[in-house]
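Engineer: Mind looking at a prediction? Sequence and model below.
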Amino acid sequence: MLSVEKQMLFLLSKADELETQDMIRIYEKRGYSAPYIRNGLSRLKKDRYVISPSRSAYRITEAGRTFIRTINRKPEHYTLSWDGCWHLVLTSFPETDRKRRDQLRADLLQTGFGQLHAGVYISPWPYREELGELLRKHEAERYATVFSGRLEHGEAPRDIAAKVWPLADTAQMYEEKWRWFSEEFKPILLKAAGNAADDAKKMETDPLELFILYLELGEQINELYLIDPMLPEELLPEDWSAQRILRQLTECMAQIKAAIPHDSAYSRYVN
């Protein structure tokens, strides 16, 4: 899933149902075309995250809400202690079901699992609710075996993690997002806020402009949520800076959210 699609799903989780034109009006302000937004909504419908009760409206499904909860809860794993237990998913699909296999694989990786071997996915976190929903979504229960256990022999856990997850690429993505935030986004935010430093209480600007900035920063954070497995400290490189960067980005997003007036038309999308 693209980060902008995840964001559209988030807006639907707040509004429950939205007219297509409302979504288009919001995202045209961010430079996205109407066909792009319609295609994104169509992909969400194909993935069963939304339904279309009428030709001009979309409504989030329970699967969509579960996905939003899953992705938005991922950062909590940075605060948890690991018990040393690994959680594995073994899959075996017939060749005639390659499409289903590939779709499940993509969802498992996005949830936070890593691919240990062909058809074998591993995570330090159980993801019980999320895994159950994915297997139901893809009707893959009969093709999957799930179990947990401890590593008795073999490589050190940190070495396994370095091979299973693209942590170097993830770290590079965080650094790129931080440069974008520092060099491009923050100057625009300060200008919009009347150079009022970082104090959201002093921000006095157009609610729509604040909402667009909220969406822009949120989309960048969403990209990180989707690619970062958010592993425990025991599995990460010692110089891992993702938590610090993510914390600062989300703190800024919270400040923008607090500055959007509660009586504005955009408040329902952020509260």
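Structural biologist: Sure thing, it's come through.
Engineer: make it CA atoms for all contacts and neighbour counts henceforth
Structural biologist: OK.
Engineer: Would you map the strands across the stretch 1-150 of the chain?
Structural biologist: 17-19, 50-54, 57-60, 86-91, 114-117, 120-123, 144-149 (DSSP state E, counting those that start in this stretch).
Engineer: quick one: residue 249 from residue 147, how far?
Structural biologist: Taking Cα to Cα, to the nearest Å as the measure, residue 249 falls 36 Å from residue 147.
Engineer: which SS class is the residue in the chain sticking out farthest from the centre?
Structural biologist: Computed with Cα atoms, centre = their mean, the residue of the chain farthest from its C-alpha average is residue 153, at 33.7 Å. Following DSSP: H, G, I helix; E, B strand; the rest coil, residue 153 is assigned to coil.
Engineer: Second structure for comparison follows:
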Amino acid sequence: MQEIPTRVLVDALVRADDTVDCGELYAVAGRLGMSDQQVRLTIKRLTADGRFVQEGRGRRAVLRSTSTARRSFEPDVEHLTLMYSQDAGLAPWDGLWHLVGFAVPERDRLARASLREALLRLGGAPVQAGLYVSPHPWERDVRREAGALELLDHLTFLTTRDLRTGYVDHPLNLARHWWPLKEVAEGYERLADLATDRLAQLAEGGLGETELLTVAIELAAAFTEATEPDPLLPPELLPPSWPGVHARDLVARCWSLLLADRQPGEPMLFSAYAGVVALITSTPD
């Protein structure tokens, strides 16, 4: 069973009117192995933090969201577009490496640490101290992150087709050297295992509303967990039979079945993944 934090579960059940039905919340939480006490404590913390307002008591209560921030399960459309375009062979690599170098004074070490985190989040890899690389044209995003940290003056951008580290110069070997591809692949293998099992359940049919919600949330959580650390390297830089392609296809097939009988008032999670399925089905093979 996919392990999901209770806070994340609450986030996943927010509907278009910014409410969470607590009866639904307790029912899905129970299927995921969470106790009622766990749910009550989470609701108490979320309301104390000001993220939700509770109306009513117990399972008949309604939580009303006070936040307009992007939900933890809401897919990043730009990220997904690149992901599935690469899977379909529509985004070939041009062989160009994009590098960012920086030398930030010690007095700005906290901002420097935040910049490093941002570069990793954007799919970059450290080549050596103060030098990061990506196969993607990430300059716009890096400038945005560095500008927010007031570090743009400390950055240098360059591109090259001739890159080596030590004796390693083949792009496949460089990618294996710089990015944790083994760990990313293992994450996709776990996602594929879950999606294979849930696809069989969905294909068999007969699942109730609570069961369908549970499957949807498990899939969304596992998809997020597998894709967030993925730098989305072009296929030219990945080992043959990269498990990410198969896992993402299985998830898309699961969501096609989940969305086949959509109900009014369902959580926004369903609308978000409807966009994912639309993106995939509009991408030619």
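Structural biologist: Received the coordinates, thanks. Predicted, not measured: the structure shown is a model, and the values here were computed from it.
Engineer: on that earlier part again, export the strands of the stretch 1-150 of the first structure to a markdown table and tack on distance to residue 205 of the first structure and mean neighbour count?
Structural biologist: Listed next are the strands of the stretch 1-150 of the first structure as a markdown table, based on distance: least, Cα to Cα, whole Å; neighbours: other Cα atoms under 10 Å:
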| stretch | distance to residue 205 of the first structure | mean neighbour count |
| --- | --- | --- |
| strand 17-19 | 26 | 16 |
| strand 50-54 | 33 | 16 |
| strand 57-60 | 30 | 21 |
| strand 86-91 | 48 | 18 |
| strand 114-117 | 43 | 17 |
| strand 120-123 | 44 | 22 |
| strand 144-149 | 51 | 13 |
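Engineer: want to throw these into TSV with distance to residue 233 of the first structure?
Structural biologist: Formatted as TSV, the strands of the stretch 1-150 of the first structure follow (distance: least, Cα to Cα, whole Å):
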stretch	distance to residue 233 of the first structure
strand 17-19	39
strand 50-54	36
strand 57-60	35
strand 86-91	15
strand 114-117	16
strand 120-123	14
strand 144-149	19
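Engineer: So which of those is nearest residue 180 of the first structure?
Structural biologist: Evaluated over the strands of the stretch 1-150 of the first structure, closeness to residue 180 of the first structure peaks at strand 114-117, with 27.7 Å, by Cα to Cα.
Engineer: Could you tell me where the closest one falls in the second structure?
Structural biologist: Residues 125-128 of the second structure are matched to strand 114-117 of the first structure when aligned by TM-score structural alignment.
Engineer: The matching stretch against the first structure, how far on average?
Structural biologist: When the first structure is overlaid, stretch 125-128 of the second structure sits 1.4 Å from its aligned residues on average, using mean Cα distance after the TM-score superposition for the first structure.
Engineer: Pull the distance from that stretch to the chain's centre.
Structural biologist: Stretch 125-128 of the second structure sits 23 Å away from the centroid of its parent chain (Cα atoms, centre = their mean, to the nearest Å).
Engineer: got a list of contacts for that stretch?
Structural biologist: With contacts defined as Cα atoms under 8 Å, 6 or more residues apart in numbering, stretch 125-128 of the second structure is touched by 119, 132, 133, 134, 165, 178, 179.
Engineer: quick one: the helices in the second structure?
Structural biologist: 6-12, 22-31, 36-48, 77-87, 109-121, 139-148, 171-178, 181-204, 209-227, 243-258, 268-281 (DSSP state H).
Engineer: can you list those in a markdown table and add distance to residue 69 of the second structure?
Structural biologist: As requested, these are exported to a markdown table (distance: least, Cα to Cα, whole Å):
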| stretch | distance to residue 69 of the second structure |
| --- | --- |
| helix 6-12 | 11 |
| helix 22-31 | 20 |
| helix 36-48 | 15 |
| helix 77-87 | 15 |
| helix 109-121 | 19 |
| helix 139-148 | 18 |
| helix 171-178 | 33 |
| helix 181-204 | 26 |
| helix 209-227 | 17 |
| helix 243-258 | 24 |
| helix 268-281 | 13 |
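Engineer: Same list, those helices, but as TSV with distance to residue 236 of the second structure and mean neighbour count please.
Structural biologist: Shown next, in TSV, are these (distance: least, Cα to Cα, whole Å; neighbours: other Cα under 10 Å):
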stretch	distance to residue 236 of the second structure	mean neighbour count
helix 6-12	35	20
helix 22-31	41	19
helix 36-48	44	16
helix 77-87	10	17
helix 109-121	20	16
helix 139-148	21	15
helix 171-178	7	16
helix 181-204	14	18
helix 209-227	18	20
helix 243-258	13	20
helix 268-281	21	18
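Engineer: Okay then, goodbye and thanks.
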